[in-house]
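Sharing a sequence plus its predicted fold:
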Amino acid sequence: MHTKSYTQDPWSQTLSLLARLSSDSASALPKPDYRRDRKQRRALVGVLALPGAGARIRIVERPDPVTATIAWYDPTVCHYGDQTWRASVARSSGVCAVSGLAIRRGDAIYRPGSGRPSPRNCNAMILARFVEEPADALMPARLPAASPEQMNEAASAKPSRCAASEHHLSGRTRT
């Protein structure tokens, strides 16, 4: 049995795709909703490093009792080899970037230091106990993880300090 093969070389496929996308029928394709996409990106900032989400976080050193130098590697958002984080009190609910545990308003946390432009992970938080205690003393498997409701609340929370980084990366003035 003989079947026809309709394979094209990659260059011909590329030209064919470009021709289809530039034709009048391409105007019927759905337009991306950039506003919605921006809201989703902002919401993700609060839960950037849930366990398994791709971020790797390592405490490099503790220069003094209220600061920590942290290496933050997230292939989808940002990479900071030696970012300074400062002890603080959570101003809103969220999720710990190291453990995935719920963070409530008023909890002792560490957050990235502010700067210009604001870091891409500016809304990330780490519970203070995961910075201040040795890693082997902590047993995150025994601690309650953030509930789906708490994760949704953290994801839908308005970003508090990231507007400057959005402006810096887009190169446009926000209106």
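Thanks, I have the structure now. Numbering: from 1, shown residues only.

C-alpha from now on. contacts and neighbour counts both.
Will do.

helices or strands next to the helix or strand hosting Asp37 in the packing?
Using DSSP states H and E, the element containing Asp37 is helix 34-45. On a contact count with 3 or more CA pairs under 8 Å, 6 or more residues apart in numbering; DSSP states H and E, helix 34-45 meets helix 148-156.

Can you point out the buried residues in the helix it packs on?
Across helix 148-156, burial judged by 16 or more other CA atoms under 10 Å covers 150-156.

can you tell me which of these lies nearest to Tyr34?
Among the buried residues of helix 148-156, Ser156 lies closest to Tyr34 (CA to CA), at 17.1 Å.

Tell me how far that closest one lies from Leu101.
According to CA to CA, to the nearest Å, Ser156 and Leu101 sit 17 Å apart.

coming back round to it: could you point out which of the buried residues of helix 148-156 is nearest to Ala68?
Closest to Ala68, out of all of the buried residues of helix 148-156 and judged by CA to CA, is Ala154, at 23.5 Å.

before we move on, the earlier item: and which of the buried residues of helix 148-156 is nearest Thr84?
Within these, distances to Thr84 taken as CA to CA reach their minimum at Ala154, with 22.7 Å.

alright, now check it against this:
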Amino acid sequence: MLVSRIDPWSQTIRLLSSGFRRANVDAGTQLVPERATSCGFEATPDTSHLPHLKVSLIERTTSLTVTIAWRDSTSCFYGAQVWRVANAKVSGTCVLSGQRIRRGNRIFHPQRSKPSPVNARAMILESALNALEPLQISPI
């Protein structure tokens, strides 16, 4: 008898994730992101290991802060989370674009709070947000 090595819960989450389709039902088949947007500036991460994550820019509140909707079916939901601009302290991956982040790059990260948010280590490149909605500087 063959025993499946795939975690049933992970497989269920992958199959139910919206915005993804399966070309074949093989266990080795990769999920392929579809590039459709619904409302606002919704984006599906390019990293195939996060098919359950949806990140949306709600608004640019100031030049240093943005409000983000974070929907992760496996861990948390934040409907209106404030993110602040900073220089990346560690390398990582942009959850919005999938681009590599290097230490020192300008990024947005969730505002610190007590207790820390589940997505406290997440980062979005400032350039990825600017590509969605450029910062509007109003004349004085």
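Alright, I've got the coordinates. Just so it is clear, the structure is predicted and the values come from calculations on it, not from any experiment.

circling back to that earlier point, give the aligned range of the helix holding Asp37 of structure 1 in structure 2.
The counterpart of helix 34-45 of structure 1 in structure 2, using TM-score structural alignment, is absent.

Mind listing what's buried along that helix?
42-45.

Leu96 of structure 2 -> structure 1?
Aligned partner of Leu96 of structure 2 by TM-score structural alignment: Val98.

What's the local residue count around that match?
A count of nearby residues for Val98 of structure 1, using other CA atoms under 10 Å, gives 20.

Can I take it that it is in a strand?
No - the assignment for Val98 of structure 1, made by DSSP: H, G, I helix; E, B strand; the rest coil, is coil rather than a strand.

Find the nearest non-adjacent residue to it, please.
Closest residue to Val98 of structure 1 apart from its sequence neighbours, by CA to CA, 6 or more residues apart in numbering: Ile126 at 6.2 Å.

quick one: that neighbour from Arg104 of structure 1, how far?
In terms of CA to CA, Ile126 of structure 1 sits 12 Å off from Arg104 of structure 1.

Of those two, which one has the most company?
Ile126 (25 against 18).

which helices and strands does the helix or strand hosting that one pack with?
When elements are assigned from DSSP H and E, Ile126 of structure 1 belongs to strand 126-127. Under the contact criterion of 3+ CA pairs under 8 Å, 6+ apart, strand 126-127 of structure 1 touches strand 108-112.

In structure 2, what stretch matches the strand it packs on?
Using TM-score structural alignment, strand 108-112 of structure 1 pairs with 106-110 in structure 2.

how close does the matching stretch sit to structure 1?
Compared with structure 1 after fitting, stretch 106-110 of structure 2 has a mean deviation of 0.3 Å; criterion: mean CA distance after the TM-score superposition for structure 1.

for structure 1, longest strand please?
In structure 1, with assignment by DSSP state E, the single longest strand is strand 78-89.

Could you list every helix and strand in contact with the next helix or strand after that strand?
Downstream of strand 78-89 of structure 1, the first helix or strand assigned by DSSP H and E is strand 94-95. When contacts are defined as 3+ CA pairs under 8 Å, 6+ apart, strand 94-95 of structure 1 packs onto strand 102-103, helix 148-156.
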